[in-house]
Each structure stands twice: as structure tokens, then as C-alpha cells.
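Q: what's the 3D shape of this:
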Amino acid sequence: MIESFFTPYESLPFHAQKVVVLAPHPDDEVLGCGGTLAQLSQQDDIQITVVILSQGEQQGPHPEARLEESRRAQAILGYSQLCAEALPDGAMATNTPLLEETITQYLAEYQPDLVFCPSIWEMHRDHRAVAEATLKVLSALSQASTAEAHLTQVAMYEVGRPLSCNRLVDITATLELKQSAIAQFQSQLAVQAYDRQVLGLNQFRSYTLPLNVMAAEAFHTVALPDIEAFLSQYHPDQVSEALYQANRRCHQLAQQSQATTAQLEALLHSRSWRWTSPLRTFLYKCRKVRKK
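A: Okay, the predicted model is just below:
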């Protein structure tokens, strides 16, 4: 049926032995795939490593407090390991070599057969940067003659923007665990109702699934040999570059507008403007007389 071209009509859980989850900020790992991580944690002989790439310092409070929230969520969801890096929050796109090097190191160390990362359709610049870097690193591995056979697929998750999904995972059984894990991020819930928004998205994702499915998480999965073709089809780096350039231009125009406004304000409050006010009034009245 044509509907299944747009979204899956069945839930397909993940099965893996070694999993690496790449999260740009503390909380992305839970918002994007917390229910799925809780499911995977219940499997025997599985190793799950969550890598928090920045400490989220741009959206306080103290970075250690945000990481502590992720540690409490980890205890609830039950996965084995959480690692924290200190890449610059909000500026990962301008630190691409360091980002790619960090991702490469974790993939080499843990040799996962399943990698979770944000999607290329995310609106946050750090989310997009992590997605692009992950795909680029995996693409290089797939093309290398010594490419590791254990790197089988990448699963992109959604946080700030719905993705084009090709896999749905029923998280009805772990929904309460995900809700409890999200509740640990009080510093972020004070800023935005991420719990209500993300869980609303998860409920919507059950639209094409059976009636007994209360919530689902959506992913776009790509097998290792198909990553290069995926990149050539969607060109995420070109799209992001266009977005970055447009964003820079908007900032430049805003700065120019502020400068012009400041100059106008200075003129209107200047002594010369006040002194010449009677002359301007006189000239204005002269023009009105001439028109008559």
C-alpha cells in the first residue's frame, strides 16, 4: 500500500551486542531514544555506551549538574556506561575535525554493531553537526579496505524535528521508564516542556501501528554499505552549509539594522538636531504654502 512508502506500518525492535549512542547534549540520549535504550538494556549480553559530547553549558546550570541528570536517567533506563566529553556547546559545526576525531575514537574503542545519533533533519546546529560527522566517519570506514565488519548500521533519532523514518520501535512497555528518565532533567524542563513535547511526538508515532501501541520512537536507519549512497542523495553537508550561511547573513543584517538604529537615535538626540528644529518647522510650512 502507498501509505507504507511514507512510514512503517509495523514495529521492529533493535537487536545488537554492542551499542554506541552519540548525544550532542545531556538529555538528547533520553529524548531521542530513551524508550529504545530501556528495551535494549533488558537484552542479555549487551553493552551500551552513551557518549555525551558536550556538557550543555550554553543552557545551564553548571555543566556537572546537567551530567548528573544524565547519570540519574542512566540508572533508570539501565544501560551500562555513560561517557562525557567537553566539546563546545553550540559550536560543534565549527569544530568538525575534533568532533570527527572524538567519534572515531569511540567507534574504534567500543566497536559497535549499532550506532545511534541525531538525524540530519534536526534543526539544532549541534544535532546536525553530530549527525553529519557520524555519517562521514562511518562512510570512511565502509570505504576502507580494512572496514570493520561489526559496524553494521546507524540509527538516526529525532528530538527537535520529526525525521523521515523507515523504522518504528514500540516503546509502550518502557514508556514509564522514559517518562521517569526525562523527569530527571529538571534544569531543562524549567526552560521548555520537553517531556510534554517529546512524549507527544512518541504518541503520534503510533499512528500507523496497532491500537494497543501507546507510543513509539522513530528512526531512520542506514546500513554501513549504504551510507555513501545516502549522503549523495541527501547532501546533508550542503544543506547545513546553506543554513549556516543564511544564519550568518541574518546576523549581519541584524547588526547593520542595530547600528543604523543607534545612529538614528544619536542623531535625534543630538544638539544640532534640536537647534535646527525651528528651521525644519519653518521649511515644512513653506512647502505647504507653495503647494497651495
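
Q: Could you use CA atoms for every contact and neighbour count after this?
A: Noted.

Q: neighbours of Tyr110, just the number please.
A: 14 (other CA atoms under 10 Å).

Q: Over to Ala91?
A: 13.

Q: again with the one 5 residues further on
A: When neighbours are counted by other CA under 10 Å, Thr96 registers 15.

Q: contacting residues around the closest residue to it other than its chain neighbours?
A: Nearest residue to Thr96, sequence neighbours excluded (CA to CA, 6 or more residues apart in numbering): Ala133, at 7.2 Å. Counting by CA atoms under 8 Å, 6 or more residues apart in numbering, Ala133 touches 96, 99-100, 103.

Q: Following up with a second sequence; could you model it the same way so I can compare the two?
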Amino acid sequence: MLTGMTPPVATECHTVYGRPEPLDWLCLAPHPDDAEIGAGGTLIRLAQAGRAVGILELSRGERGTQGTPDVRVHECARAAAIMGLSWRGNLGLPDGELSDTPEGAHALGAALRLVRPRVLVVPHHRDRHPDHFGTYHLAKRAIHLAQLRKADLGGEPHRIMRVLLYQGNADIHPDLLVDVEGVQDVWEAAVRAHDSQFSGQAISETVTPEIIERRRARQSYWGTLARVRYAEAFEAENALLVDPLAL
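A: Next up is the predicted model:
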């Protein structure tokens, strides 16, 4: 929001785990558990390597068939501890209505200034779920606002250096594969921390007790292409600079 204009109604970012600090990587999740099943192995690898890693849920998942917001926030904190995250937060935007709105972009832009990630990981815009592609488009506006000195967000302007798209409920054409074989046990424990979603009745292809089996099959496919056992797939918003000597 530019100076001289009335800012949107503020939405407070609540800390679920850890404390706000400058992060190397931040993963945006429309709902609790989306980050774990889409990019959890990569986040765990980074955390184990000493990088400051975080997850920001945009909603509390309050319209989900199973679980309650209170239950799910405790599951998020438990999963964060398992993964070794530095911080996890929740923006409290309305579940089922995530889209590119001035209010949402203002809240997310302020959160980006708070934790100042270098790399931002967001859902893919081709995802079939409205909240997932809504999160992508909301993130694009928030990234722009967060870097504007005259945007009325509070805090100091911040520029995201790299945006990566992770796989949710749609096929993607990755240009980045991450070996996650060595963190499978931790990844599975983090996913299973969301017990309300993955231990009861199967509701969808993602809310199901078979989630580990299904996502591991996907990781196995990407791993085959990378000549490792398991890999997670990402698309880069901009071209990746690669040292040819590393190829």
C-alpha cells in the first residue's frame, strides 16, 4: 500500500513455534500439513545443515473435514520440532477463500518483512485446489509490496532473492530436484504429526492414511529421474545459475 492511501485492515501473524528471525528459506502453506507433504524433505535437509528454515500457514484449516484449528496448531508445533524448524507461524486468513486480496497481501507482505527469507517456496499456480493457486497469486503481490520502501507495512523493506514452486495436487515440470533419501524417517514422522488428517477416514487423495505411501511413490518417481532413491521436485520462477564444473 502506497503512502497516502488507507492501509487494509491488519491481520496479525501468530507464532506457532520458535521465534521470528531472519530465515534462509520460508515455505508458504495454504493449510497446516501442506508444507510437510509438498516440500518437507527439503526443509528438513536444510534445517539439519544449519540453515534457518520456517513455515508460514496462511489459514488455520478451519474448514477441513477432520480436526479443529486448536488441534491442528498443536500438530504444527509438534511437526516443527521434529523437522528442526527455526520458526513456524500462522497468518489466520480465511480457509477456503485464499486469493490475491489487498488485505491478504498486506498481511503477508508484513510477515515477509518480519522473517526476511532469502528463498520463498510457494504452491504451484497450476494446483487444482483454489487455496493453493490463490496462495501463489497472493504471494506474488506480497513479494512486490514487501520490497517497496513506500508500502505501508511496517518494518524495513525486504527483497526475496529466489522463488520456488512446490508440488501439491498437480503435475509439474521441475527444473530442480532435491535428494531426500537420507531424511525419510524424519519426513514421515513430521507428516504423521498431523494425526487428525492422516489417521482417520480417507477424505481425499491428500487427506488419507495412505498419504505417506502416495507421496513417497511420487518422490520415488522424481528420484528415478535424478538417479537417487527419493527426490522432491520444484519449479524455479527464474532461471537458475549453475556452475558447469558441478555438472
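
Q: Would you give the TM-score for this superposition?
A: The TM-score (TM-score structural alignment, normalised by the length of the second structure) is 0.75; 205 aligned residues with a CA RMSD of 2.5 Å.

Q: sorry, back to before: now the buried members of the contacts of Ala133 of the first structure.
A: Neighbour-count burial (16 or more other CA atoms under 10 Å) applied to the contacts of Ala133 of the first structure gives 99-100, 103.

Q: Would you map the strands across the stretch 1-150 of the first structure?
A: 18-23, 47-52, 81-84, 114-118 (DSSP state E, counting those that start in this stretch).

Q: The second structure: which residue goes with Leu283 of the first structure?
A: Matched to the second structure by TM-score structural alignment, Leu283 of the first structure sits unpaired.

Q: distance of Leu283 of the first structure from Arg290 of the first structure?
A: 11 Å (CA to CA, to the nearest Å).

Q: neighbour-wise, which of these two wins?
A: Leu283 (11 against 7).

Q: Who are the contact partners of the more buried one?
A: Leu283 of the first structure neighbours (CA under 8 Å, 6+ apart): none.

Q: Quickly find the element holding it.
A: helix 277-291 (DSSP states H and E).

Q: how deep is Gln58 of the first structure tucked in, by neighbour count?
A: Neighbours of Gln58 of the first structure under the rule other CA under 10 Å: 13.

Q: My error: substitute Gln66 of the second structure in the last question.
A: 19.

Q: In the second structure, what range does the helix or strand hosting Ser232 of the first structure match?
A: Assigned by DSSP H and E, Ser232 of the first structure belongs to helix 227-234. Helix 227-234 of the first structure corresponds to no residues in the second structure, going by TM-score structural alignment.

Q: Can you give me the buried ones in that helix?
A: Buried, per 16+ other CA under 10 Å, within helix 227-234 of the first structure: 227-228, 231.

Q: which residues touch it?
A: By CA under 8 Å, 6+ apart, the list of residues contacting helix 227-234 of the first structure reads 135, 138-139, 142, 222.

Q: could you redo the last one with a cut-off of 6 Å?
A: Ser139 (CA atoms under 6 Å, 6 or more residues apart in numbering).

Q: What's the first helix or strand after it?
A: With DSSP H and E, the next secondary element past helix 227-234 of the first structure is helix 236-268.

Q: could you give the angle of that next one to helix 227-234?
A: Here the directions of helix 236-268 of the first structure and helix 227-234 differ by 40 degrees (axes from the mean of the first three to the mean of the last three CA atoms, to 10 degrees).

Q: hey, which strand is longest across the first structure?
A: As assigned by DSSP state E, the longest strand anywhere in the first structure is strand 216-223.

Q: packing partners for that strand?
A: strand 153-157, strand 167-170 (3 or more CA pairs under 6 Å, 6 or more residues apart in numbering; DSSP states H and E).

Q: okay if I get these as CSV plus mean neighbour count?
A: Below are those laid out as CSV (neighbours: other CA atoms under 10 Å):
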stretch, mean neighbour count
strand 153-157, 25
strand 167-170, 24
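
Q: ok, back up a step: map the residue nearest to Thr96 of the first structure across to the second structure for me.
A: Ala133 of the first structure maps onto Leu138 in the second structure, by TM-score structural alignment.

Q: How much space separates the residue nearest to Thr96 of the first structure from Ala75 of the first structure?
A: According to CA to CA, Ala133 of the first structure stands 28 Å off from Ala75 of the first structure.

Q: Report the contact partners of the residue nearest in space to the middle of the first structure.
A: Centroid check for the first structure by CA atoms, centre = their mean gives His127 as the closest residue, at 3.0 Å. Shown in contact with His127 of the first structure (CA under 6 Å, 6+ apart): Pro118.

Q: quick one: the alignment partner in the first structure of Arg45 of the second structure from Leu141 of the first structure, how far?
A: Matched by TM-score structural alignment, Arg45 of the second structure corresponds to Gln39 in the first structure. Counting by CA to CA, the gap from Gln39 of the first structure to Leu141 of the first structure is 28 Å.

Q: out of the two, which sits in the busier spot?
A: Gln39 (21 against 18).

Q: Can you tell me, leaving aside adjacent residues, what's nearest to that one?
A: Thr174 (6.8 Å).

Q: Please pull up the equivalent of the one you found in the second structure.
A: Thr174 of the first structure maps onto Val183 in the second structure, by TM-score structural alignment.

Q: how many other residues sit next to its match?
A: Quick note: Val183 of the second structure (other CA under 10 Å) scores 18 neighbours.

Q: just checking, it is part of a helix?
A: Yes: assigned with DSSP: H, G, I helix; E, B strand; the rest coil, Val183 of the second structure falls within a helix.

Q: The second structure: helices as residue ranges?
A: 34-48, 69-83, 102-115, 130-146, 184-192, 195-198, 211-226 (DSSP state H).

Q: Quick one: closest of these to Ala233 of the second structure.
A: Among the helices of the second structure, the nearest to Ala233 of the second structure by CA to CA is helix 211-226 (6.8 Å).

Q: Next, the mean deviation of that closest one compared to the first structure.
A: Helix 211-226 of the second structure differs from its equivalent in the first structure by a mean of 1.5 Å after superposition (mean CA distance after the TM-score superposition for the first structure).

Q: which residue numbers in the first structure go with that helix?
A: Against the first structure, helix 211-226 of the second structure falls on residues 194-209 (TM-score structural alignment).

Q: buried sites along that stretch?
A: Quick answer for stretch 194-209 of the first structure (16+ other CA under 10 Å): 194-195, 198-199, 201-203, 205-209.
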